[in-house]
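Asks: quick one: sequence and predicted model below, then my questions.
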Amino acid sequence: MSRPVILGILNVTPDSFSDGGRWVDPAAATAHALELVRQGADVIDIGGESTRPGAERVPAEQELARVLPIVRELAGSGIRLSIDTMNASTAGACAEAGAEFINDVSGGLADPDMYAVVAGSGVRYIAMHWREHSATMQAAPLYTEVVSEVRAELGERIAGAIAAGIEPARLIVDPGLGFSKTADHNWQLLAGLPELVGLGFPVLVGASRKGFLADFAAGGTAPAERDDATATISALSAQAGAWGVRVHNVAATRRALAVWDRWDEARA
């Protein structure tokens, strides 16, 4: 198996749960993106709207104003880019400016125009499992059997995207760890990754620094203290057949994947 693609997270928001406000300034955001690439990121995933639990929506115009100048700057440097957005208007503008991926945490449910915009743009589309917006998503997440239900609902998102004209080869799925899910749900989904890979589409895993990893923090309570646990999940996700991992600390995950890669080579 090949090493998973590493998406380095670049939040240009004032309120993201891990690093809100650090990269709001375009110059700081660009410098951080270049550092993530130096550390081994294959793609930079840029987000202009926080989707942390409890977050309120921001106008699409404000989101676009945050991300578009950075997309233009980084695309001009030849960096592969993903846009983390639920808004079709943002997705279309960023695709035109050079983004290669649209990473939609709602899987097309938040904006009825998203599938059509993606279909017309030629970019790859990451459809995440999602049930409701961040303000209420953790109120009472209920599943009878989370892996099979998430797999079935992702199948519905895939079918909708294909029906709208998105080519199957351009689709990627994400189980949506932490989105309308408890910690137990997250662990069950990670254990069930091979079943999700069995859908036949590339799978992206986004566990980075999320609250369910707090028990494994290296020390203290800051989200960055969860990077060791995140890197371990990246390696285990690779073993389970994941296409990609989305992380804040690229260097730690790159090291963990290098160990996994050497182990996997020795078994060949």
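Replies: Perfect, I can see it now.

Asks: contacts, neighbours, all on C-alpha from now
Replies: Will do.

Asks: in stretch 58-72, what's buried?
Replies: A60, E63, L64, R66, V67, L68, I70, V71 (16 or more other CA atoms under 10 Å).

Asks: quick one: the helices in this structure, in order.
Replies: 26-39, 60-76, 88-97, 114-121, 146-163, 183-191, 193-197, 227-239, 250-267 (DSSP state H).

Asks: closest to G206 out of these?
Replies: helix 227-239 (9.0 Å; CA to CA).

Asks: where's Q138 relative to G54, distance?
Replies: According to CA to CA, to the nearest Å, Q138 and G54 sit 8 Å apart.

Asks: and the comparison structure, right after this:
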Amino acid sequence: MEPCPTVPNSAPSSAQPCAPASDHATNQAAHQASGQRGAPAIWQTARHALSLQRPLLMGIVNLTPDSFSDGGRHASVSAALRHCEQLIGEGADILDIGAESSRPGSAAVPLEEELRRLQPVLAEAVRLGVPISVDTYKPEVMRAALALGADIVNDIWALRQPGALQAVAEHPRCGVCLMHMHGEPETMQREPLTGDAVATVQGFLAGRAQALRQAGVAAERIVLDPGIGFGKTVAQNFALLAQQTRLLQLGYPLLAGWSRKSSLGAVTGRDVGQRQAASVAAALLAVERGARIVRVHDVAATADALKVWQAMQAQGQDGGAEQWR
């Protein structure tokens, strides 16, 4: 995929320029290009303003020994950085680095251990020229990561931990992704959500976004994630995909995280290492229904699929697909 359209907020970047997210007139003019009514067309982050005029790929970098998908494979600093560079080469627009597993049944990691895993990798990753997201719910980790140059806080708890909302609100520009989770990772699948999952997720995310806005965080900094696989049944996860347009009514860009999830295994019968095709299919369906960021392990395969989708979309845009003839 082409480089992610962005304009740096500070240091020079190799990415392609676009209008700054702080330019509200530009944002309003481009809202429709984001594919969501009223949603910002730019995701403001600490160092980059990311255009959402095309779907963005967020590549997953797990530093944990117990991740459900690739635990232990990138535990050393050198291995993690090689993986970061590989994902960028495959087309990742954003890297999402996590040092604590959130798989069902996982236990919390002590603060000191999470920082020990994260900080040396993050200190080097911020030099790679793409926005860096940090997957954490601890405010101490958020502050440490932002101080090292991270661009985005990706929080499975949607800033509900004490001090987390303040850690984001006190930063002038960092992006934030708010996710819905029913329960907590260690127990969430024992007693999953009941009732209308889409309505519950919609109401929850609306409330968390409102809390951030009331704390002074600009709408352009906020992205929402329905939390596929976090305390939900297989049917509820697919209902969230089928009815994703209901979540677009909230007026914020959506991130979809279907990669290698157990719901895909439930419908395909595939083990976690054999879910690439299902993951790509789910990512495309999410994009087709308005998601602007997809969080994936298999960046190259998803990038190729999105190129095909974009070529098809171009057919309806003044014959834009003529280039492929």
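Replies: Perfect, thanks for sending it. This one's a predicted model, so the numbers in the text were calculated from it and none came from an experiment.

Asks: ok so, going back, among Q138 and G54 of structure 1, which residue is more densely surrounded?
Replies: Using other CA atoms under 10 Å, the more surrounded residue of Q138 of structure 1 and G54 is Q138, with 17 against 14.

Asks: when you align them, which residue in structure 2 goes with that one?
Replies: Aligned counterpart of Q138 of structure 1 in structure 2: Q189 (TM-score structural alignment).

Asks: now do the same contact list for its match.
Replies: Contacts for Q189 of structure 2 were tallied using CA atoms under 8 Å, 6 or more residues apart in numbering; they are P104, G105, F230, G231, K232, T233.

Asks: cool, A79 of structure 2 as well?
Replies: So A79 of structure 2 contacts R73 (CA under 8 Å, 6+ apart).

Asks: map it onto structure 1.
Replies: Match for A79 of structure 2 (TM-score structural alignment): A28.

Asks: whereabouts in structure 1 does the longest strand seen in structure 2 align?
Replies: Taking DSSP state E as the criterion, structure 2 has its longest strand at strand 56-62. Using TM-score structural alignment, strand 56-62 of structure 2 corresponds to residues 5-11 of structure 1.

Asks: report the mean distance between that stretch and its aligned residues in structure 2.
Replies: Aligned to structure 2 and superposed, stretch 5-11 of structure 1 gives a mean residue distance of 0.4 Å (mean CA distance after the TM-score superposition for structure 1).

Asks: quick one: that stretch to chain centroid distance?
Replies: Mean-position distance between stretch 5-11 of structure 1 and its chain equals 8 Å (CA atoms, centre = their mean, to the nearest Å).

Asks: got it, and stretch 263-281 of structure 2?
Replies: On the basis of CA atoms, centre = their mean, stretch 263-281 of structure 2 sits 20 Å off its chain's mean C-alpha point.

Asks: which residues does it contact?
Replies: With CA under 8 Å, 6+ apart, stretch 263-281 of structure 2 has contacts from 68-69, 229, 234, 237, 258-262, 296, 298, 301-302, 305.

Asks: what about that stretch, how long is it end to end?
Replies: 13 Å.

Asks: buried stuff in that stretch?
Replies: Buried residues in stretch 263-281 of structure 2 (16+ other CA under 10 Å): S263, L264, G265, V272, R275, Q276, A277, A278, S279, V280, A281.

Asks: measure stretch 174-190 of structure 2 end to end?
Replies: By CA to CA, the extent of stretch 174-190 of structure 2 from end to end equals 34 Å.

Asks: buried ones in that stretch?
Replies: Buried residues in stretch 174-190 of structure 2, defined by neighbour count with 16+ other CA under 10 Å: 174-185, 187-189.
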